[in-house]
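# below are the sequence and a predicted model for it; my questions follow.
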Amino acid sequence: MARIVALDFGKVRTGIAVTDELQIIASGLETVETKNLLDFLKNYVQQEKVEKFVVGEPKQMDNTPSESEVLIKPFLLKLTAAFPEIPIVRHDERFTSKMAFQTMIDSGLNKKQRRNKALVDEISATIILQAYLEKTAF
């Protein structure tokens, strides 16, 4: 099997998470500057077999797209052009940043460590991927 890569896309930074080859466990991989994201993914795909990309879908509480969706759509076109053979699925990312922050508190990170926005993005991507795996497991 191949890995699934999840992206918590942001204007400045994007958190990245991946599954193991059996697609059982989601783990944080890295947070990269969004301007370098496609280059990072091209290098990653050369080294690892990737089955699909799961990209967070930001929504308002009323289920309408959030303002940041405007930034994601052009990226999705570039991602599709760069990897036409790898499907892209979207997954609701509501509350992932809050959940990531709570995960940091629960794991005992101090205030300074919790201010690390790159770590929040990576944990958010992991939460998106884990939720996607749980949703598709049945």
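Yep, it's here.
# hey, let's count contacts and neighbours off CA atoms from now on
OK.
# show me where this structure has strands.
Per DSSP state E, the chain carries strands over the ranges 3-8, 13-19, 26-33, 50-57, 88-92.
# pull the number of nearby residues for the closest residue to residue 28 other than its chain neighbours.
Spatial nearest neighbour of residue 28, chain neighbours left out: residue 17 (4.2 Å); criterion: C-alpha to C-alpha, 6 or more residues apart in numbering. Residue 17 is flanked by 27 other residues according to other C-alpha atoms under 10 Å.
# second structure follows, compare the two:
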Amino acid sequence: MQNYARLIGIDVGLKRVGLAQTDLLKTIASPVGTYSPSDVFEEVDRIVEGSPVEAFIIGWPLTPNGDEGPATKMVQRFIAKLEKAHPNIPIIKVDERYTSNKAKDLMLEIGVPKKKRRQKERVDRIAAALILQRYLDEHQ
């Protein structure tokens, strides 16, 4: 029997948090938007209230050589707040190295104008979708 629920992808940054979600069949990741770190929990709550959520897939910012650095501490603080707000939804960390660069490359490939490619909000929400899609690709 099919388990109809979404996965939520999260790309945490100091200034912005990119969100993405899957369809209920968990086949494709789509960008949702970019939010300030203080406003993102309101949007996550809205998504969780609107449909079942199986798990949060969070980008884990390792250094190029695979170590944890200062950015992982920031993401861990975000995870702690998310766990407190939604204790029954599992949180899965996914290596997010180079997703911002891949997001920029993807926008170039699909013909997004240069001015729009420079918008960091756009990059962050596409990076969240790439993190989520990477998880889907590895677990299906």
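Everything's here; your move. Note that the structure is predicted; figures quoted are calculated from it, not measured.
# follow-up on the earlier one: what's the match for the residue nearest to residue 28 of the first structure in the second structure?
Superposed on the second structure with TM-score structural alignment, residue 17 of the first structure falls opposite residue 20.
# and residue 83 of the first structure, by the same measure?
Checking TM-score structural alignment: residue 83 of the first structure goes with residue 86.
# so what's that match up against?
If a contact means C-alpha atoms under 8 Å, 6 or more residues apart in numbering, then residue 86 of the second structure has no contacts.
# how close does it get to residue 24 of the second structure?
Relative to residue 24 of the second structure, residue 86 of the second structure is positioned 19 Å away (C-alpha to C-alpha, to the nearest Å).
# again, but for residue 54 of the second structure
For residue 54 of the second structure relative to residue 24 of the second structure (C-alpha to C-alpha), the value is 10 Å.
# anything in contact with each of these two?
Counting by C-alpha under 8 Å, 6+ apart, the residues touching both residue 54 of the second structure and residue 24 are 5-6.
# what count of nearby residues applies to the counterpart of residue 29 of the second structure in the first structure?
Residue pairing (TM-score structural alignment): residue 29 of the second structure is matched to residue 26 of the first structure. Neighbouring residues of residue 26 of the first structure were enumerated by other C-alpha under 10 Å; the total is 23.
# please apply the same query to the one 10 residues further on.
Other residues near residue 36 of the first structure number 12, with proximity taken as other C-alpha under 10 Å.
# ok, now residue 99 of the second structure?
Residue 99 of the second structure has 22 nearby residues by other C-alpha under 10 Å.
# who's in contact with the aligned residue in the first structure for it?
Residue correspondence to the first structure (TM-score structural alignment): residue 99 of the second structure is matched to residue 96. By C-alpha under 8 Å, 6+ apart, the contact list for residue 96 of the first structure reads 124, 127-128.
# return the subset of those residues lying in helices.
124, 127-128 (DSSP state H).
# closest one of those residues to residue 58 of the first structure?
Nearest to residue 58 of the first structure among those: residue 128, at 10.9 Å, using C-alpha to C-alpha.
# residues contacting the closest one?
Applying C-alpha under 8 Å, 6+ apart to residue 128 of the first structure gives the contacts 6, 8, 56, 91-93, 96.
# help me confirm that residue 92 of the first structure comes into contact with residue 58.
Yes. Using C-alpha atoms under 8 Å, residue 92 of the first structure is in contact with residue 58, at 6.2 Å.
# count the neighbours of the alignment partner in the second structure of residue 44 of the first structure for me.
In the second structure, the residue matched to residue 44 of the first structure (TM-score structural alignment) is residue 47. Neighbour count for residue 47 of the second structure, taken as other C-alpha under 10 Å: 16.
# same question, the one 5 residues further on
Here the number of neighbours of residue 52 of the second structure (other C-alpha under 10 Å) works out to 15.
# check residue 125 of the first structure too.
35.
# what lines up with it in the second structure?
So, by TM-score structural alignment, residue 125 of the first structure is matched to residue 128.
# what sits against its match?
9-11, 18-20, 31, 59.
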